[in-house]
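Asker: the following comprises the amino acid sequence and a computationally predicted model.
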Amino acid sequence: MTASKILSNKTNLQVLYEDNHIIVVNKRAGDIVQGDKTGDKPLSDVVKAYIKDKYNKPGNVYLGTVHRLDRPTTGLVIFAKTSKVLPRLNKLFISKDIQKTYWAVVKNQPPKTADTLTHWLVKNPKNNKSKAHNKDVTASKKAVLHYKVIKNLDRYFLLEINLETGRHHQIRSQLATIGCAIKGDLKYGFDRSNKDASIHLHAKHIEFIHPVKKEPITINAPLPDDVIWKACES
């Protein structure tokens, strides 16, 4: 089953797929998936409000967070609508039975047109940043991704990325380590920010077998509306 229809409501939420068990939305830059110390309203609360309004539900609405995207990142986020399906979705992520594809725009040409990057990441909670090492070091976690250059733009390169692991800031840190910081990502060495504080990293595509219906699900997230992303699409 392929899902691509976008539904909009008064919260400006983009719903890409929804059934009785799962809801998948297209996260905007600046949205946080879950509440944090900023106190800003998280995307999970926006989705709860959408469900409550759409189905006229009394009382509290259940919503389980399956995974997260960084605040400046855009694209696909999956939520569980029932407590029964949440552990099943979690298991899919743990067993790597969900195929996630990202697009990233970088300024510098990668050393190779396609490659597998393997690093060991160490998270620094003080500055909320991960440092990539070329060998196993104390408190590190192995990180593996595959990338390929899929388009040459006037001043940038569009990479398609598939993750083997899901580490903190993995794509951002690993690409920066090979000299390819993502456009707008000041934290990882890009020379200037984007006007909307986003970075050009988008969770574009996801494939998995529905944990209840047992049918294949394929979902694509439309790109943000800006000049660079439009050039990537054309």
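Answerer: Looks like it arrived, so ask away. Quantities reported herein were computed from a predicted structural model and do not represent experimental measurements.

Asker: CA only for contacts and neighbour counts going forward, please
Answerer: Noted.

Asker: got a list of what the closest residue to Trp229 other than its chain neighbours touches?
Answerer: Once flanking residues are discounted, Trp229 sits nearest to Leu223: 6.4 Å by C-alpha to C-alpha, 6 or more residues apart in numbering. Leu223 makes contacts with Gly75, His202, Lys204, Trp229, Lys230, as judged by C-alpha atoms under 8 Å, 6 or more residues apart in numbering.

Asker: which SS state does Leu223 fall under?
Answerer: Classification of Leu223 by DSSP: H, G, I helix; E, B strand; the rest coil places it in coil.

Asker: for the protein, what's the longest helix?
Answerer: Counting residues, the longest helix found in the chain (DSSP state H) is helix 43-55.

Asker: doesn't Gln99 make contact with Ile209?
Answerer: No. Under the criterion of C-alpha atoms under 8 Å, Ile209 makes no contact with Gln99, lying 10.0 Å away.

Asker: pull up the distance across stretch 64-75, start to finish.
Answerer: End-to-end distance of stretch 64-75 (C-alpha to C-alpha, to the nearest Å): 18 Å.

Asker: just the residues contacting it, thanks.
Answerer: 25-34, 44, 77-83, 86, 89-90, 169, 197-204, 221-224.

Asker: mind checking which of the residues you listed are buried?
Answerer: 25-34, 44, 77-81, 86, 89-90, 169, 198-204, 221-224 (16 or more other C-alpha atoms under 10 Å).

Asker: and the comparison structure, right after this:
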Amino acid sequence: MHKTQKPLKTNTIIEQQEEDELYEHFRFEAGKGQAPLRVDKFLMNLVENATRNKIQQAAAAGNIYVNDVPVKSNYKVKANDVVRVLLSHPPYEYLLEPENIPLDIVYEDDQLLVVNKPAGMVVHPGHGNYSGTLVNALAYHFENLPMNSSERPGLVHRIDKDTSGLLVIAKTEQAMAHLTRQFSEKTSEREYIALVWGNVEQDNGTIEGHIGRHPKDRMQNTVYPDGSEGKPAVTHYKVIERFGYVTLVSCKLETGRTHQIRVHMKYIGHTLFNDARYGGDIILKGTTFTKYKQFIENCFKVLPRQALHAKTLGFEHPVTKEFIRFDTDIPADMQECIEKWHVYSKSREFEGDD
């Protein structure tokens, strides 16, 4: 398997002879050990939310360059090739508008802040989400935040749009470097609370398995247990409470892959409750009787998102070197859903199954 490279900075503007401006959206340099690989497959491994069809369309339009020469999608990327995607519109960094969006700040000092992100807020601008994001809010409330490797101001890590919970934001270059290193070296602490389908039999356990793009559904990630694709991922889980058809669990991340908890829990047969992307928005366990179906539908209305909350976040402070830990309450929508399961599971103890 070839070794992928980190994206380089993406703020170059290319002047064309025709006097058209093309903006560099992505730039990658293939490593010395890069085996020949089609450029569309090469870019799919590196560009977030890209599809092969979109990449091929970009190549057909002459927007993919290798070593400053436009190439077709079947071009084979080789060692040390520089691959760039140039488009006529600027990347979102040029379009980033500060927006007066309130932030729930749990902690702040000169080096960093910790925010409690609500469900439904996208962390950073991207395809189809150029406003209303956490980064738009940060740009309004704070000046000169340091850029991460993807040119996103302040972001050390991220969580999904419909996941609620804690994020640390760097305010200085020193904080960015120090915090990023902790997440990379797995010394930070991240605990999530999740409601999952089914009765998790073991009280605790560890899920290991490389996570990468699903071969058929590019909107999903999946586990490659043989390590043939994706990147290593480790999740430690512990059962908090069982409700028969669903289980409340604590998940601690050793790594931080995209959709890691959602993918790992599905992999062991316990998809997150109401996780539409991974099939958790249908009845996966329980009876098919009308009363039970109505109960589930009511739960979905109360919690119209995946049941996942980033509850605890801990890390070493970049200046004081003290290990600090922050904790948040489970948000109201998820708590109400859990309470419904409390009541329902207690009633079943006396009534029996539906």
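Answerer: In hand now; what should we look at? None of these values were measured; they are calculated from a predicted model.

Asker: still on that earlier bit, which of the contacts of Leu223 of structure 1 sit farthest apart?
Answerer: Gly75 and Lys230 (15.1 Å; C-alpha to C-alpha).

Asker: please name the nearest non-neighbouring residue to the residue nearest the centre of structure 2.
Answerer: Here the mean C-alpha position of structure 2 is nearest to the C-alpha of Thr258 (C-alpha atoms, centre = their mean), at a distance of 4.0 Å. Closest residue to Thr258 of structure 2 apart from its sequence neighbours, by C-alpha to C-alpha, 6+ apart: Asn221 at 7.7 Å.

Asker: number of nearby residues for the alignment partner in structure 1 of that neighbour?
Answerer: By TM-score structural alignment, Asn221 of structure 2 lines up with Ser130 in structure 1. For Ser130 of structure 1, the count of nearby residues is 22 (other C-alpha atoms under 10 Å).

Asker: and for the one 10 residues further on?
Answerer: Here the neighbour count serves as a burial measure; for Ser140 of structure 1 (other C-alpha under 10 Å) it reads 17.

Asker: ok, now the one 5 residues further on?
Answerer: Each residue near Leu145 of structure 1 was counted by other C-alpha under 10 Å, and the total is 19.

Asker: and the gap between it and Glu233 of structure 1?
Answerer: Computed as C-alpha to C-alpha, the Leu145 of structure 1 to Glu233 of structure 1 distance reads 23 Å.

Asker: quick one on the thing from earlier: my read: the match of Asn221 of structure 2 touches Ile171, true?
Answerer: No. Judged on C-alpha under 8 Å, Ser130 of structure 1 makes no contact with Ile171 at a distance of 10.2 Å.

Asker: which parts of structure 1 are helices?
Answerer: 43-55, 86-94, 170-177, 227-233.

Asker: returning to what we had before: more neighbours, Gly75 and Lys230 of structure 1?
Answerer: Shown here are Gly75 of structure 1 and Lys230; by other C-alpha under 10 Å, Gly75 has more neighbours (23 against 11).

Asker: which residue is the nearest non-sequential neighbour of the more buried one?
Answerer: Computed as C-alpha to C-alpha, 6+ apart, the closest residue to Gly75 of structure 1 that is not its neighbour in sequence is Ala203, at 4.3 Å.

Asker: which residue in structure 2 aligns with the one you found?
Answerer: Residue pairing (TM-score structural alignment): Ala203 of structure 1 is matched to Ala310 of structure 2.

Asker: over to Asn162 of structure 1?
Answerer: By TM-score structural alignment, Asn162 of structure 1 lines up with Lys252.

Asker: how close does that match sit to Lys311 of structure 2?
Answerer: Distance, Lys252 of structure 2 to Lys311 of structure 2, by C-alpha to C-alpha: 10 Å.

Asker: do the same with Glu339 of structure 2
Answerer: 18 Å.

Asker: still on that earlier bit, shared neighbours, Lys252 and Lys311 of structure 2?
Answerer: Arg190, Glu191, Tyr192.

Asker: residue in structure 1 matching the last one?
Answerer: This points to Tyr192 of structure 2. Matched across to structure 1, Tyr192 of structure 2 falls on Tyr102, judged by TM-score structural alignment.

Asker: re the thing from before, so which of the shared contacts of Lys252 and Lys311 of structure 2 belong to strands?
Answerer: Arg190, Glu191, Tyr192 (DSSP state E).

Asker: okay, these in TSV with distance to Asn298 of structure 2 and neighbour count next?
Answerer: TSV is the format used below for these (distance: C-alpha to C-alpha, whole Å; neighbours: other C-alpha atoms under 10 Å):
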residue	distance to Asn298 of structure 2	neighbour count
Arg190	30	23
Glu191	27	21
Tyr192	24	22
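
Asker: ok, the nearest residue to Ser345 of structure 2 once chain neighbours are set aside - contacts?
Answerer: Nearest in space to Ser345 of structure 2, with sequence neighbours left out and distances taken as C-alpha to C-alpha, 6+ apart, is Phe243 at 5.4 Å. Neighbouring residues of Phe243 of structure 2 by C-alpha under 8 Å, 6+ apart: Asn199, Trp341, His342, Ser345.

Asker: which one of these is nearest Val85 of structure 2?
Answerer: Asn199 (46.7 Å).

Asker: Arg172 of structure 1 pairs with which position in structure 2?
Answerer: Aligned by TM-score structural alignment, Arg172 of structure 1 pairs with Arg262 of structure 2.

Asker: list the residues that contact that match.
Answerer: Thr271, Leu272, Asp275, Tyr278.

Asker: TSV for these, including neighbour count?
Answerer: Putting the contacts of Arg262 of structure 2 into TSV (neighbours: other C-alpha atoms under 10 Å) gives the following:
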residue	neighbour count
Thr271	27
Leu272	30
Asp275	20
Tyr278	19
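
Asker: of those, closest to Phe28 of structure 2?
Answerer: Nearest to Phe28 of structure 2 among the contacts of Arg262 of structure 2 is Tyr278, at 30.4 Å by C-alpha to C-alpha.

Asker: wait, the closest one touches Thr271, no?
Answerer: Yes. Using C-alpha under 8 Å, Tyr278 of structure 2 is in contact with Thr271, at 7.1 Å.

Asker: name the residues contacting each of the two.
Answerer: Residues touching both Tyr278 of structure 2 and Thr271 (C-alpha under 8 Å, 6+ apart) are Arg262, Val263.

Asker: returning to that earlier point: structure 2: which residue goes with the residue nearest to Trp229 of structure 1?
Answerer: The equivalent of Leu223 of structure 1 in structure 2 is Ile330 (alignment by TM-score structural alignment).
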